[in-house]
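Chemist: 3D model of this:
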Amino acid sequence: MSDMQPVFGCHHVPTASGAFRPDEPIMWLSCDTGIDVTRISVAGEVDLSNAHLLTELVETAVAASAPLVVIELSAVSFFGAYGTNALVLAQRMLTRHGRRLILHRPSPVVRRVLGVTGTLTAFEVVDSPAPPAVDDGWARPVVPTHAGS
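Modeler: The predicted structure is shown next:
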């Protein structure tokens, strides 16, 4: 048994050859809280192992006073059922507190999973390059298209 303690968030996993490599995170979250808007960015894979972290971050955003929460999803490469659940919970939580949620530029995989589960139309979605502001009228319910999906 080694006396070395792993650095928090930095673990080593065995490879097929028996060597060890750093275990890379599969999801990255960032949050920028302002007076009017809280912006949450999600990148990587959202699955069973980490979707709860998104829900917890939205809970933190509820504690802030910003009336609008924007979740940037353009860099999401995998999105499972637990990701859908996290967004539905976020929507409910924010609505209960009189806040508004916008999904900003969901990646094709996010859009596909939300469409298949029938939850896409429950969200306001903004596809423009610039993140929305509180009073922007850009957000709209999404109507799923049948072409290419």
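
Chemist: contacts and neighbour counts: CA atoms only from here.
Modeler: Fine.

Chemist: Now residue 86. Nearest residue, chain neighbours left out?
Modeler: Leaving aside its chain neighbours, residue 86 sits nearest to residue 55 (5.4 Å; criterion: Cα to Cα, 6 or more residues apart in numbering).

Chemist: Not counting the longest strand belonging to the chain itself, show me its contacts.
Modeler: Ordering each strand of the chain by length in residues (DSSP state E) puts strand 68-79 first. Strand 68-79 is contacted from outside by 36-47, 61, 99-107, 109-110, 113, 131-132, 134, using Cα atoms under 8 Å, 6 or more residues apart in numbering.

Chemist: Another sequence for comparison is provided below:
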Amino acid sequence: MSERLPGFGCHHVPTAAGWFRPDEPILWLSCTVDRDVTHVSVAGEVDLSNAHLLTELLENLVAGRAPTVVVDLSEVTFFGAHGTEALVRARKLLTGRGGRLTLHRPAPIVRRVLDVTGTLAAFEVLDRSARTPADGRHVRSCPLAGRT
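Modeler: Predicted coordinates for the structure are as follows:
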């Protein structure tokens, strides 16, 4: 008896009409390490069903060697309370180890949720493009890998 299990993003879920449709991922995470800085890109929806993935990724990075984590939130389309919890937790863990967490270009929905919850002021926020730093040097942007 051989049962082939579908890969991530390849599941088929039933619709109300009884048909099956592909279940596409709603959250994309990518991570690159550049010396002492880890860049995390988040795209799509961060909600109750998947915020634990962001939490786990950030917790693993905190346990690693990178003292600075930059989280690019520019392509987030929905951001729930569990996303806020993931960022707050990672920030506490990093600062407890002498590191820092920076939010890069948070999408308007992310900024709004963090502002309403009173947590925005606790974060360092960079709104300028990674391609044009203040000192004029060229910096590679962090590509969003794994996005289909």
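
Chemist: Work out the TM-score between the chains.
Modeler: Superposed pair, TM-score by TM-score structural alignment, normalised by the length of the second structure: 0.82. Supporting alignment: 132 aligned residues with a Cα RMSD of 1.9 Å.

Chemist: looking at this, the residue nearest to residue 86 of the first structure is in a strand?
Modeler: No. Residue 55 of the first structure is assigned helix when assessed by DSSP: H, G, I helix; E, B strand; the rest coil, not a strand.

Chemist: I figured it hits residue 91, correct?
Modeler: No. Using Cα atoms under 8 Å, residue 55 of the first structure is not in contact with residue 91; the gap is 10.0 Å.

Chemist: Sketch out the strands for the second structure, chain order is fine.
Modeler: Secondary structure of the second structure (DSSP E): strands at 11-14, 20-23, 27-34, 37-46, 68-79, 100-104, 124-126.

Chemist: can you list those in JSON lines and add mean neighbour count and distance to residue 87 of the second structure?
Modeler: Below are the strands of the second structure laid out as JSON lines (neighbours: other Cα atoms under 10 Å; distance: least, Cα to Cα, whole Å):
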{"stretch": "strand 11-14", "mean neighbour count": "13", "distance to residue 87 of the second structure": "29"}
{"stretch": "strand 20-23", "mean neighbour count": "12", "distance to residue 87 of the second structure": "27"}
{"stretch": "strand 27-34", "mean neighbour count": "16", "distance to residue 87 of the second structure": "14"}
{"stretch": "strand 37-46", "mean neighbour count": "21", "distance to residue 87 of the second structure": "11"}
{"stretch": "strand 68-79", "mean neighbour count": "21", "distance to residue 87 of the second structure": "9"}
{"stretch": "strand 100-104", "mean neighbour count": "21", "distance to residue 87 of the second structure": "8"}
{"stretch": "strand 124-126", "mean neighbour count": "15", "distance to residue 87 of the second structure": "12"}
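
Chemist: What is the longest helix of the first structure by residue count?
Modeler: Ranked by residue count under DSSP state H, the longest helix found in the first structure is helix 81-96.

Chemist: matching residues in the second structure for it?
Modeler: Here helix 81-96 of the first structure aligns to the second structure at residues 81-96, judged by TM-score structural alignment.

Chemist: For that stretch, buried residues please.
Modeler: By neighbour count with 16 or more other Cα atoms under 10 Å, stretch 81-96 of the second structure contains the buried residues 82, 83, 84, 85, 86, 87, 88, 90, 91, 93, 94.

Chemist: distance from that stretch to the first structure after superposition?
Modeler: Compared with the first structure after the fit, stretch 81-96 of the second structure shows a mean deviation of 0.6 Å (mean Cα distance after the TM-score superposition for the first structure).

Chemist: for that stretch, the distance to its chain's centre please.
Modeler: 12 Å (Cα atoms, centre = their mean, to the nearest Å).

Chemist: With stretch 71-84 of the second structure instead?
Modeler: For stretch 71-84 of the second structure, the distance to the chain centre is 7 Å (Cα atoms, centre = their mean).

Chemist: related to what we said a few turns ago, which residues outside the longest helix of the first structure are in contact with it?
Modeler: 46-48, 51-52, 54-55, 58-59, 62, 100-101, 113-114, 119, 123.

Chemist: Among the strands of the second structure, which comes closest to residue 5 of the second structure?
Modeler: With distances scored as Cα to Cα, the stretch of the strands of the second structure nearest to residue 5 of the second structure is strand 11-14 (8.7 Å).
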